[in-house]
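*Asks:* okay, here's the prediction I keep looking at, along with the sequence it came from:
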Amino acid sequence: MSSPGIVLDQELLTAAVEAAGFMPADEGRALAEAALAAPDGPILEVGSYLGKSTLYLAAAARARGGKVVTVDHHRGSEEHQVGWEYHDPGLVDPHLGKIDTLPGFRRAIAAAGAEDVVVAVVARAEEFAALWAAPLAFLFLDGSHTDESAQRDLASWTPHLAAGGVLAIHDVFPDPADGGQAPYRIYRKALESGDYVELTGCGSLRLLRRSPAS
């Protein structure tokens, strides 16, 4: 856990606010503060897109004297594909005709001067989870928002969360009119398991602490 008086790295926090992406500034800061206050141990993010949320976590990681590990296949979620609401033609690799967010992600991390604290893994989250061994202090789930993939992320990564560690889930909307329901359903599943107690979140960001006995 961070020592009293440790504060977020302000340069990285500013870079996160200015970076391209979808996370509101108040939710991003809440994410960073929660990571800063988490127990000692690794911070891991599932789903990095162009690096906005990664930079919020990096602001905490640098202040803690640690790193943030982020895993993403960088081919985009369903909503980023052609014909979907969040499709950006500028992110399509002209040679392959596929979404590729890795170049934009790398530019954002480099421009912010965060390459020393960000460890980027290009892989499917569930495949990397099978190789991961260290107990996590902080786990942020913000990958693809289909039910199948959200449930898979929850099932593959939460076993790695240490007792007392924090699980953060983004885009949790109880009302379907506000957004997709997959993140809400994994949030409810985690909470109803009895393994977590809820912390104060912000907007669509939910924070759960794993119970010591779970």
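*Replies:* Arrived safely.

*Asks:* C-alpha from now on. contacts and neighbour counts both.
*Replies:* Fine.

*Asks:* dump the residue contacts of residue 94.
*Replies:* Counting by CA atoms under 8 Å, 6 or more residues apart in numbering, residue 94 touches no other residue.

*Asks:* pull up the gap between it and residue 74, please.
*Replies:* 15 Å (CA to CA, to the nearest Å).

*Asks:* putting a second one here so we can go through both:
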Amino acid sequence: MSPAPDPTTLAAFEAAKGFMPRHEGLALYEAAAAAGRLGLPLLEVGTYCGRSTLLLADAARSAGVSALTVDHHRGSEEQQPGWDYHDPETVDPEIGLMDTLPTFRRTLHRAGLEEHVIALVGRSPQIAALWNSPLALVFIDGGHTDEHAGADYEGWAPHVAPEGLLVIHDVFPEPEDEFTGQAPYRVYLRALESGEFTEVSATGSLRVLRRTAPAER
């Protein structure tokens, strides 16, 4: 039987702001639960309002490790005013810019998972440049331009531990199926072509890959 998140966590996931459907969330949780057995942290790139963070936190709690989540909380390109995925409730009325950090904190608090998550607030490449520890899982779900998705891969994939997992969201092989660009798909192909990762599963737009060869630095 596949591992499942706590019912309270799953209910909080369903209620949280975000764009990950339930079946992909359950696949993410299963991957995080498996990776957690390595005894190393689980890391997410692209927090937004914390919908998927809840699942990583639940898995981290069960494994006795920490979940880390990286985001500048000013929103990706497709979440800015004028775009289909813009949510005006996430705009700071004082400065007129998006700020998803307060919503994220409320999401964690309501689910009782604050103590299991370390929020790294800043731009992914800057934080990755300072990081020097192995990770059991890296979940890439940040910006959808080639520049940002590529930088997330370059910055964080090398830190996936042997037998650890690289998970990529919004992988759309067919151009007509995409909603914000195919950069995550190109990152997915890049990971496979590197020879360092082997695909484990595909659920909707979620791809799970395992590190099967050392990272080339």
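*Replies:* That came through, no problem. Keep in mind the model is a prediction, meaning the values are calculated, not measured.

*Asks:* quick one: TM-score?
*Replies:* Scored against TM-score structural alignment, normalised by the length of the first structure, the superposed chains reach a TM-score of 0.94; 211 aligned residues with a CA RMSD of 1.6 Å.

*Asks:* now the helices: where do they sit in the first structure?
*Replies:* For the first structure, the helices defined by DSSP state H occupy 10-18, 25-37, 52-64, 102-111, 125-129, 147-157, 182-192.

*Asks:* quick one: the last one to helix 147-157, angle?
*Replies:* Right, helix 182-192 of the first structure. Counting by axes from the mean of the first three to the mean of the last three CA atoms, to 10 degrees, helix 182-192 of the first structure points 40 degrees away from the direction of helix 147-157.

*Asks:* helix 182-192 of the first structure vs the second structure - mean distance after superposition?
*Replies:* Mean deviation of helix 182-192 of the first structure relative to the second structure after superposition (mean CA distance after the TM-score superposition for the first structure): 0.5 Å.

*Asks:* now for that helix, which elements pack on it?
*Replies:* When contacts are defined as 3 or more CA pairs under 8 Å, 6 or more residues apart in numbering; DSSP states H and E, helix 182-192 of the first structure packs onto helix 147-157, strand 196-202.

*Asks:* name the residues of stretch 9-24 of the first structure that are buried.
*Replies:* Of all the residues in stretch 9-24 of the first structure, those buried under the rule 16 or more other CA atoms under 10 Å are 9, 12-13, 15-17, 19-20, 23.

*Asks:* which residue numbers in the second structure go with it?
*Replies:* The alignment of stretch 9-24 of the first structure onto the second structure (TM-score structural alignment) spans residues 6-21.

*Asks:* mean offset of the longest strand along the first structure relative to the second structure (after superposition)
*Replies:* The longest strand of the first structure (DSSP state E) is strand 161-169. Superposed on the second structure, strand 161-169 of the first structure shows a mean distance to its aligned partners of 0.7 Å (mean CA distance after the TM-score superposition for the first structure).

*Asks:* residues in the second structure aligned with that strand?
*Replies:* The aligned range for strand 161-169 of the first structure is 160-168, by TM-score structural alignment.
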